[in-house]
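Colleague: missing the sequence, but the structure's below:
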């Protein structure tokens, strides 16, 4: 099996066995990766690749928006921020303005870091499986 196929199998297994929280973290990380690549593509004047990477980031943010539970109050506060990120990405794509992409990247990075912190706190709060008192 080639190294590329092995890596693809590993990635598929990672996604298929991840918890909901881990999947959300993967989405944030992927979004950050695509925005960073779009910024590089813009610097290199590779506009087609820039557009593709921005669209991938926008698709991830769209997925994050769709998974918000609107019955939870914080979701009503997060949704406008996701919409703002979408707007910044769209405008950055149209205007070829890296500052708009960087602003969206800063927001998504903050979301990812906060999500990671919440996951760590939840993990510490859960009792160890098999532990006896």
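Modeller: Okay, I see it. Computed from a predicted structure; not experimentally measured. Residues are numbered from 1 along each chain as shown.

Colleague: When you work out contacts or count neighbours from here on, use the C-alpha atoms and nothing else.
Modeller: Fine.

Colleague: ok, residue 43 to residue 37 distance?
Modeller: Computed with C-alpha to C-alpha, to the nearest Å, the distance linking residue 43 and residue 37 is 10 Å.

Colleague: who's more crowded, these two?
Modeller: residue 37 (17 against 14; other C-alpha atoms under 10 Å).

Colleague: count of residues packed around the spatially closest residue to residue 37 that is not a sequence neighbour?
Modeller: Nearest residue to residue 37 in three dimensions, chain neighbours excluded: residue 53, at 6.7 Å (C-alpha to C-alpha, 6 or more residues apart in numbering). Neighbours of residue 53 under the rule other C-alpha under 10 Å: 22.

Colleague: In which helix or strand does the residue most central in space within the chain reside?
Modeller: By C-alpha atoms, centre = their mean, the mean C-alpha position of the chain lies nearest to residue 28, the distance being 1.8 Å. Taking DSSP states H and E as the definition, residue 28 sits inside helix 20-43.

Colleague: Structure two is appended below for comparative analysis:
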């Protein structure tokens, strides 16, 4: 099997070799992708498709919530509050059939994704940097 011709194999390889920070970025990418699709579908009044995409986006937010290490303190607590707020907005979007509420969540997740991408890049650079031993 040619791994270059199989997008599924490439995605699996990316997931298995990614750092924890990169995995979080991938989760944000998936959530944003599904929520953009939901926003468009709701705007077109394609309710069933929109609700299916909302469900997939919500599942990824649930995964982000589940992976929080609450022992790390204030940052985890703030992320938890943001994720819960996002879920509440998506529930309202579903009940009110309001694509603009999905747009607000997309904006929040996009900001968080950017921060995590910078963190992942910094972690990657730190691992790639050669270590030197300084002697006095």
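Modeller: Structure received. A quick note: this is a predicted structure, and the numbers were derived from the prediction, not measured.

Colleague: How close are the two chains, by TM-score?
Modeller: TM-score of the superposed chains, computed with TM-score structural alignment, normalised by the length of structure 1, equals 0.88; 132 aligned residues with a C-alpha RMSD of 2.2 Å.

Colleague: Which neighbouring elements make contact with the helix or strand just after the helix holding residue 28 of structure 1?
Modeller: Sequence order places helix 47-66 as the next helix or strand after helix 20-43 of structure 1, per DSSP H and E. Applying 3 or more C-alpha pairs under 8 Å, 6 or more residues apart in numbering; DSSP states H and E, we find helix 47-66 of structure 1 packed against helix 20-43, helix 73-95.

Colleague: how about TSV for those, with distance to residue 108 of structure 1 added?
Modeller: Listed next are the helices and strands packed on helix 47-66 of structure 1 as TSV, based on distance: least, C-alpha to C-alpha, whole Å:
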stretch	distance to residue 108 of structure 1
helix 20-43	7
helix 73-95	8
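
Colleague: Please identify the deepest-packed of those helices.
Modeller: helix 20-43 (a mean of 19; mean count of other C-alpha atoms under 10 Å).

Colleague: Average offset of it relative to structure 2?
Modeller: Taken over the aligned residues, the distance from helix 20-43 of structure 1 to structure 2 averages 0.7 Å (mean C-alpha distance after the TM-score superposition for structure 1).

Colleague: same deal with stretch 102-119 of structure 1?
Modeller: Counting by mean C-alpha distance after the TM-score superposition for structure 1, stretch 102-119 of structure 1 comes out at 0.7 Å.

Colleague: and of the helices and strands packed on helix 47-66 of structure 1, who's closest to residue 113 of structure 1?
Modeller: For residue 113 of structure 1, the closest of those is helix 20-43, at 9.0 Å, according to C-alpha to C-alpha.

Colleague: I'd like to know which elements the closest one is packed against.
Modeller: In terms of contacts (3+ C-alpha pairs under 8 Å, 6+ apart), helix 20-43 of structure 1 is packed against helix 47-66, helix 98-125.

Colleague: among the ones you listed, which is nearest residue 88 of structure 1?
Modeller: It's helix 98-125; of the helices and strands packed on helix 20-43 of structure 1, that one is closest to residue 88 of structure 1 (C-alpha to C-alpha) at 5.3 Å.

Colleague: in the closest one, what's buried?
Modeller: Within helix 98-125 of structure 1, the residues scored as buried using 16 or more other C-alpha atoms under 10 Å are 98, 100-105, 107-109, 111-112, 115-116.

Colleague: How about stretch 60-70 of structure 2?
Modeller: By neighbour count on 16+ other C-alpha under 10 Å, the buried set for stretch 60-70 of structure 2 is 60, 61, 64, 65.

Colleague: residues contacting the second one?
Modeller: Read it as residue 61 of structure 2. 31, 83, 87 (C-alpha atoms under 8 Å, 6 or more residues apart in numbering).
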